[in-house]
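S.K.: heads up, no residue letters with this:
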């Protein structure tokens, strides 16, 4: 199978590239500023904001599957318009599209959100992700849209880097005790995305870990794994802090779980 990973040099994109190679697929991956480090991959420069460039790349590579993991939190055109450009190119050429979305599309007012829930974002990033979902679904109804939660790796994610900096005194700040998500390991998420790419399913799916926890509790687990003192992590509350964003967002994944071959682990398992 010919797989194109859009945004292949990021944390999730890199895991997707490795998972595709491990499954014996032919892989190309795009990057915006610098290529990834994985060998045996065709690394292709791409700015997803440029519709003609996206169309030309998809036309040249002719992938069977495109997985879009590209985003920039403060860049509406990349996060909202880029997925529309990808969907237009895939719809014109044929093939399977899997688009990665986020739990940021929800406000947290309902706390628990299943795959049928309609986005109600309260941040610009959440609004961009919700707009992308709408565009992808309208352009390519056969596409899979996968909402996920806080992505954790084996030390390489932004949250893990922040935890280490706070625990060692290299940075100031707090980890919120009232900001709750369902962390997912990047390798599990990548495997689940490939499961859905190979399936006949379409529409919205949720892939997140089964353990709901605060960023502070997650930070303590990361510190323990890394041999750091979790008691050195400063705690605080997001409510009243002035930091925008939802508080408690828990993705319910029951429908999706029944369609996956991959077992998605909780943070209390993969961080032990």
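M.R.: Thanks, I have it. Fair warning: this is a prediction, and the values are worked out from it, not measured in the lab.

S.K.: Please make it C-alpha for all contacts and neighbour counts, starting now.
M.R.: Will do.

S.K.: Test my guess that residue 201 contacts residue 141.
M.R.: No - contact criterion Cα atoms under 8 Å: residue 201 and residue 141 do not qualify, at 10.6 Å.

S.K.: Grab the longest helix from this structure for me.
M.R.: Using DSSP state H to define each element, the chain has its longest helix at helix 124-139.

S.K.: which is the next helix or strand following that one?
M.R.: strand 144-148 (DSSP states H and E).

S.K.: could you pull out the helices for the stretch 1-150 of the chain?
M.R.: Remark: helices assigned in the stretch 1-150 of the chain by DSSP state H, counting those that start in this stretch are 11-22, 51-61, 76, 82-93, 124-139.

S.K.: Need those in JSON lines (columns: mean neighbour count).
M.R.: Output for those, formatted as JSON lines (neighbours: other Cα atoms under 10 Å):
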{"stretch": "helix 11-22", "mean neighbour count": "22"}
{"stretch": "helix 51-61", "mean neighbour count": "16"}
{"stretch": "helix 76", "mean neighbour count": "19"}
{"stretch": "helix 82-93", "mean neighbour count": "23"}
{"stretch": "helix 124-139", "mean neighbour count": "22"}
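
S.K.: want to compare, so here's the second one:
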């Protein structure tokens, strides 16, 4: 992201960066654009560093997402597939285990694409969404 930000800034290009809720610690029920970073993991720290680097580009949009789901491989399809395997008497999978200590809101890829095209097409103020 830092290289992209420098390149875009140097050429007057608008940069759209898809970020993550992992930049937060999850204690707030709803996150807003002004919430300070509070990542809990190295992954979250690197995403926050990317957001900071992108913010150095004058013409930037940081688009926050969480639990991204689309037409390709995703968590919902994986869970369905595993459940189907448990239901199949010929499959040796007897149970599905998954973390159960997380709450999230899905970001549908079509909605994210629509939001990106909206901020670009409407010339929304640069910043974080």
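M.R.: Nice, I can see it. Quantities reported herein were computed from a predicted structural model and do not represent experimental measurements.

S.K.: TM-score of the superposition?
M.R.: Put the two chains on top of each other and the TM-score (TM-score structural alignment, normalised by the length of structure 2) is 0.83; 121 aligned residues with a Cα RMSD of 1.8 Å.

S.K.: what is in contact with residue 201 and residue 141 of structure 1 at once?
M.R.: Here residue 201 of structure 1 and residue 141 have no joint contacts, going by Cα atoms under 8 Å, 6 or more residues apart in numbering.

S.K.: Need the counterpart of residue 112 of structure 1 in structure 2.
M.R.: Alignment note (TM-score structural alignment): residue 112 of structure 1 maps to residue 30 of structure 2.

S.K.: so what corresponds to residue 5 of structure 2 in structure 1?
M.R.: Using TM-score structural alignment, residue 5 of structure 2 pairs with residue 87 in structure 1.

S.K.: meant to ask about residue 16 of structure 2
M.R.: Aligned counterpart of residue 16 of structure 2 in structure 1: residue 98 (TM-score structural alignment).

S.K.: surely its match meets residue 68?
M.R.: Yes - at 6.3 Å, residue 98 of structure 1 counts as touching residue 68 under the criterion of Cα under 8 Å.

S.K.: joint contacts of the two?
M.R.: Counting by Cα under 8 Å, 6+ apart, residue 98 of structure 1 and residue 68 have no common neighbour.

S.K.: What is the corresponding segment of structure 2 for stretch 26-43 of structure 1?
M.R.: On structure 2, no counterpart of stretch 26-43 of structure 1 exists by TM-score structural alignment.

S.K.: what's the first-to-last distance across that stretch?
M.R.: By Cα to Cα, to the nearest Å, the extent of stretch 26-43 of structure 1 from end to end equals 12 Å.

S.K.: Could you do stretch 26-45 of structure 1 as well?
M.R.: Stretch 26-45 of structure 1 has an end-to-end distance of 18 Å (Cα to Cα).

S.K.: Against residue 11 of structure 2, how distant is residue 99 of structure 2?
M.R.: 44 Å.

S.K.: returning to that earlier point: so how far is the longest helix of structure 1 off the chain centroid?
M.R.: Centroid separation for helix 124-139 of structure 1 versus its chain: 14 Å, with Cα atoms, centre = their mean, to the nearest Å.

S.K.: Okay, strands next: where are they in structure 2?
M.R.: Taking DSSP state E, the strands of structure 2 run over residues 15-18, 60-63, 68-69, 107-108, 127-128.

S.K.: Could you point out which of those sits nearest residue 119 of structure 2?
M.R.: Distance to residue 119 of structure 2, taken as Cα to Cα, is lowest for strand 60-63 among these, at 8.1 Å.

S.K.: which ones are touching the match of residue 16 of structure 2?
M.R.: By Cα under 8 Å, 6+ apart, the contact list for residue 98 of structure 1 reads 65-68, 143-146, 193, 196-197.

S.K.: ok, now with 10 Å
M.R.: Residues counted as contacts of residue 98 of structure 1 (Cα atoms under 10 Å, 6 or more residues apart in numbering) are 5, 65-69, 87, 136, 142-146, 193-194, 196-197, 202-203.

S.K.: for residue 235 of structure 1, same thing?
M.R.: Residue 235 of structure 1 makes contacts with 173-178, 215-217, 219, as judged by Cα under 10 Å, 6+ apart.
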